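Asker: Requesting a structural model of the entry that follows:
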Amino acid sequence: MPLILLGGPKRDGFGVQVLGLVRTYSPFVTTPLLVAVGGMGLYLAYGETMRRKTIRGRRRRHQEKAKEAAEEQDEEAGEAEVDERERFKVYKHAGRYWNPFPEWREQGIWEWFYWKLHKLVTWNFINPAGLPWDKTVLERTIPLYTPDFALLIEASGDKVTEVEEAEMIALHDLVAPGQEIVEAVALDDPLSASWATMESTSSTDEPESNPNSDETVVPMLTTIPAVLVQDSAPVPEIPAVEDRIVYTWLGQSCVHVQLGSLTVLTDPVFSFSLPSDNSELPTFMKVDRIRPVPATLESLGKIDVVLVSHNHYDHLEEASVLAIGDSAEWFVPMGMKDWFNDLGVFRVTEMEWWDFAPVRSNTAFEVVAVPAMHWSARTPLDTNTTLWTGFCMMHNNENILYHAGDTGYMKDLFPLIKKNYGSPKLALLPIGAYEPRWHLCTQHIDPEDAVKIALELDAERAVGVHWGTWILSDEHYLAPVVELRRNVEKYKMQAGRFIAGEMGETVVIPWGKQMAEKEHWEYAMREARDGKCLVWERE
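Answerer: Here you go, the predicted model:
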């Protein structure tokens, strides 16, 4: 009895019964778990071994072909250069796609769990991205713009009346196109303090002084670094439909692009929460947009082509697929066609890297799938069972548009894309969701990588996307814009050639106008159509 009173074990007590159950049944729980973890580890180790063996074999064969061509000096020498793409062909083994790039590092789900556990232990999970608690501050720092709906719908041959356009604008309750909500943020709010800290550590620029106040203000970094020019130059004319490229960034990697009369939509996601396809998930397990989508799918008019880079939820949703259906041609990575067919969508073309596919509705255009370093999954059980890719849109053998999707940086790939398909008129490059680098460096490029890619592609113009939409990583929510400006200056890129996307803003690029080659171009944004859109000029 004294032993029991002192907390000693009681032979038939509840605790003893629980311990007995654990001893009895633990082998039935721990053994399958250990077998599963061990089996997965062996599978990944085997796959990584085969992946590295494949990379070495491809590199060796490429070197042998180049050596033979140099020695023989025959007609096949040119073919040896084209075969350089063999190094970056799709690699599939044991039912999964693998990244055939030396820079890639296989991670596994446990590294993701370690990242989240580290955030929990270091108390870095409450607000790692520095989002302001005051929503008005967020509205000022990431303003929404009204797309120029009338201009977008004009490309399909239809017209929008002033009344219809006013109804569209009222529906979204947005500011006028081309008009910034605010020019500066005072340092007396929480966001500005973190913004000023970022500026002081990443740029040598001094904060501006407000002559009407004792407060210091930090300039808003909208449309970086393509400053909206307000000079004595005449208001630019909008080129004819066939002589212009028009793009409107709608958040994340969803961009509405018109290449003449052909309308392209990239990675369509219009829902407010992720994952949008699984409504059964509790609210706390979903991620909401930090700013609303600036337009509905219906307000954008007819879509001719949809480019889907991979199947992650922030790049593809069922609702948009069902809404567009077979009214557009879908170009998707290998392995995704069955998923679309199950939704009743059949105008789907699957593509492997380096594949060409014609646009059936306009044969002057072709789609080229190009390599990307990433991964795919919609559930824990289908990881890398489908491919991931970037795209080039070709018009009469000219590279008009490059859509990178999600990718890490590879030093040899992007010069190869330029060599085979030319420099794109417009490059859509991700600049966000890149911290922590130890975990995400092989999956997502950061702003510095994006600038390097734009230069290696020799892109005529580049737009930074994949930022300011959902908080999916650890960097400050405005860091992509700040770092983009800093790296444009660091790599001495022409001011205005690479800008951060402005959500909802419609931008027109003259396309058909032939210009003489120059060593140095000047870029400028100018308002047109009474401020409803901007014209991105190159002079």
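Asker: hey, let's count contacts and neighbours off CA atoms from now on
Answerer: Fine.
Asker: Run through who's touching the helix or strand harbouring Lys452.
Answerer: Here Lys452, judged by DSSP states H and E, is contained in helix 447-457. Outside of helix 447-457, the residues within contact range by C-alpha atoms under 8 Å, 6 or more residues apart in numbering are 409, 414-415, 417-418, 422-424, 427, 429-432, 462, 480, 483-484, 487-488, 491, 493, 498.
Asker: where exactly do the helices run in the stretch 151-300 of the chain?
Answerer: For the stretch 151-300 of the chain, the helices defined by DSSP state H, counting those that start in this stretch cover 162-172, 190-202.
Asker: Nearest to Thr386, out of the ones you listed?
Answerer: Using C-alpha to C-alpha as the measure, helix 162-172 is the one of the helices of the stretch 151-300 of the chain that comes nearest Thr386, at 35.8 Å.
Asker: just checking, what packs against that closest one?
Answerer: On a contact count with 3 or more C-alpha pairs under 8 Å, 6 or more residues apart in numbering; DSSP states H and E, helix 162-172 meets helix 149-154.
Asker: Just the buried ones from the contacts of helix 447-457?
Answerer: 409, 414-415, 417-418, 422-424, 427, 429-432, 462, 480, 483-484, 487-488, 493, 498 (16 or more other C-alpha atoms under 10 Å).
Asker: And this one, please, so the two structures can be compared:
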Amino acid sequence: MWMNKFNFHLSKIRLLQETPLSITKNTGLKSIKWLSPIRSVQTNIDCSSFVPFSLKQRNDQKSRNKYKYTKWFGKGLLTLLVPYTGYAIYVTLSTAKEIEYRRQKCDSLISNRGSLRDTETTLIKYSPLQVLGRYENPFVEYRIQTIHEFFFNRIIELFERNRGGIPPDKRQMNKLMPVHKPHWTKSDNSDGNLSMEKDCIINYKILDQQETKTMFSKGKNQNNGGRQPLLENVDKNSIPIYSTWLGQSCNYIEYNNLKILTDPLFSDFLIHETLGPKRITGIPCTIEDIPQPDIILVSHNHPDHLDLKSLNHWKNVDDTLWIIPKGMNKFFMKNNVKNFIELSWWETCQLETQNGNTYNITSTPAMHWSGRSILDTNESLWCSFMLTHKNKPILFHAGDTGYVKDLYVRIKKAFGGGCRLALLPCGQYCPEWHQKPRHINPQEVIKIMYDMDIENVLGVHWGTFVLSGEYFLEPKERLERLAEFKGVRDRCYCPELGRTEKF
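Answerer: Prediction:
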């Protein structure tokens, strides 16, 4: 009896399994009709909360893939950040240890050899420093910039509105930042017109350490030991210096028929036309209009201090000599540039011209960094330059630098006070918590002017690109207000684009 009932129910179940499902047209998945061939009975089942198995399977697969990708991304991020953080800590500790070692060595030298302490201690304390094959800053004032800080600051910049305060109207911009046609060796304030005579370089060499020390000792005898910029000893009949600011730290200098171009930059974009940053002011002239320079000084390899356009334009000009920091030879050779010479800190290149003139260009320290990408960070050195003629300081090109309290005093002691003209960067200092170790502000420009007893200062490295948070005219306004307060407004100011100044 019970077997008959069991067989009956089993056959019923089989029939139900073989029965097709039909979805009602009116309600879609709202109900399902079970069609039984045994009995003409329709069973309506509410399935509004049902999810088709295939859709649920796809959603589960997406969730698993998302979790998988997130997991792998997290692992990859940790794989990069943990070793890098350890590397940054090691570099910081190693640098601090070397700085302390140099300080102790200088203290020992001062106590034992007092008369030579200035030159000797300067070369010991502020010589190039390398950790794991990359250059680091030997200054207690410097704080290493990690990729954590770099990208954190880039993220903050995304939320800044109208960064730099650039006026939308170009006419207003032209009024605020007038652009002049360069006259090169003719001051816009004078009626004279000087011809561009040539005095080509016929020979150059790097001085050895003993020759450099001898040069420093000659400059040392010209120090006045004071805190005021020298004026009483200025020779009114001295050879004039002509300077034309072309944007950022790019200046065209003419002195005694020697033509110098600093940190050449003639591109409208630093990285790419899409990525920017875009130039906010006009270029005073095209690169073809630049009189051929005898020397091109490059303080470091950042894109706003050296563009490929300039590199390609002058790379095959034999009469133009590039003077670059140590370690940039790979980049120059990659771009097929042959007429260059590398200088490390405190190395001097002596130049002889066809007219019998001799000039010395010395690479001096700066507190900054280098790199055209993340991968080549600090593989090459960064520097400033001092041009001397007849053992007198003529031109100081600071490049990019933070402020070091005793560095510029030491540079003055090495070359003598009364440098005729200094090109000092005065922009890109906001936010200061991020920029201070690498860029000076207008107050620090004034400090350097007094530290080195500089006769004339031009504030550069501003008003060309928006690379920091301050209002684009703020560096000029602050520097000139401070200079007026100090009583040096006529000798410390920001030039206008393309305007040729005579000193």
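Asker: overall similarity of the pair, as a TM-score.
Answerer: TM-score for the superposed chains, counting by TM-score structural alignment, normalised by the length of the second structure: 0.77, backed by 411 aligned residues with a C-alpha RMSD of 2.4 Å.
Asker: still on that earlier bit, in helices only, show me the contacts of helix 447-457 of the first structure.
Answerer: When the contacts of helix 447-457 of the first structure are checked against helices (DSSP state H), the matches are Phe414, Pro415, Ile417, Lys418, Pro480, Glu483, Leu484, Asn487, Val488.
Asker: quick one: what's aligned to the second one in the second structure?
Answerer: For Pro415 of the first structure, the aligned position in the second structure is Val409, judged by TM-score structural alignment.
Asker: Now for its match: which residues touch it?
Answerer: Asp451, Met452.
Asker: Which stretches in the stretch 301-450 of the second structure count as helices?
Answerer: Going by DSSP H, counting those that start in this stretch, the stretch 301-450 of the second structure shows helices at 308-314, 329-334, 407-415, 432-435, 442-451.
Asker: equivalent range in the second structure for stretch 199-215 of the first structure?
Answerer: So stretch 199-215 of the first structure is aligned with nothing, judged by TM-score structural alignment.
Asker: do the same with stretch 31-41 of the first structure
Answerer: The alignment of stretch 31-41 of the first structure onto the second structure (TM-score structural alignment) spans residues 75-85.
Asker: The matching stretch vs the first structure, mean deviation?
Answerer: Once fitted to the first structure, stretch 75-85 of the second structure is off its aligned match by 1.3 Å on average (mean C-alpha distance after the TM-score superposition for the first structure).
Asker: Quick one: closest of the helices of the stretch 301-450 of the second structure to Asn153 of the second structure.
Answerer: Of the helices of the stretch 301-450 of the second structure, nearest to Asn153 of the second structure by C-alpha to C-alpha is helix 432-435, at 7.8 Å.
Asker: hang on, the earlier thing: need the winner for burial among the helices of the stretch 151-300 of the first structure.
Answerer: Mean neighbour count (mean count of other C-alpha atoms under 10 Å) peaks for helix 190-202 among these, with a mean of 16.
Asker: That one relative to helix 479-490, how many degrees between them?
Answerer: 30 degrees (axes from the mean of the first three to the mean of the last three C-alpha atoms, to 10 degrees).
Asker: Tell me which other helices or strands helix 190-202 of the first structure touches.
Answerer: With contacts defined as 3+ C-alpha pairs under 8 Å, 6+ apart, helix 190-202 of the first structure has these neighbours: strand 216-219, helix 479-490.
Asker: out of those, which comes closest to His315 of the first structure?
Answerer: helix 479-490 (18.8 Å).
Asker: so that closest one versus helix 447-457, what angle?
Answerer: 50 degrees.
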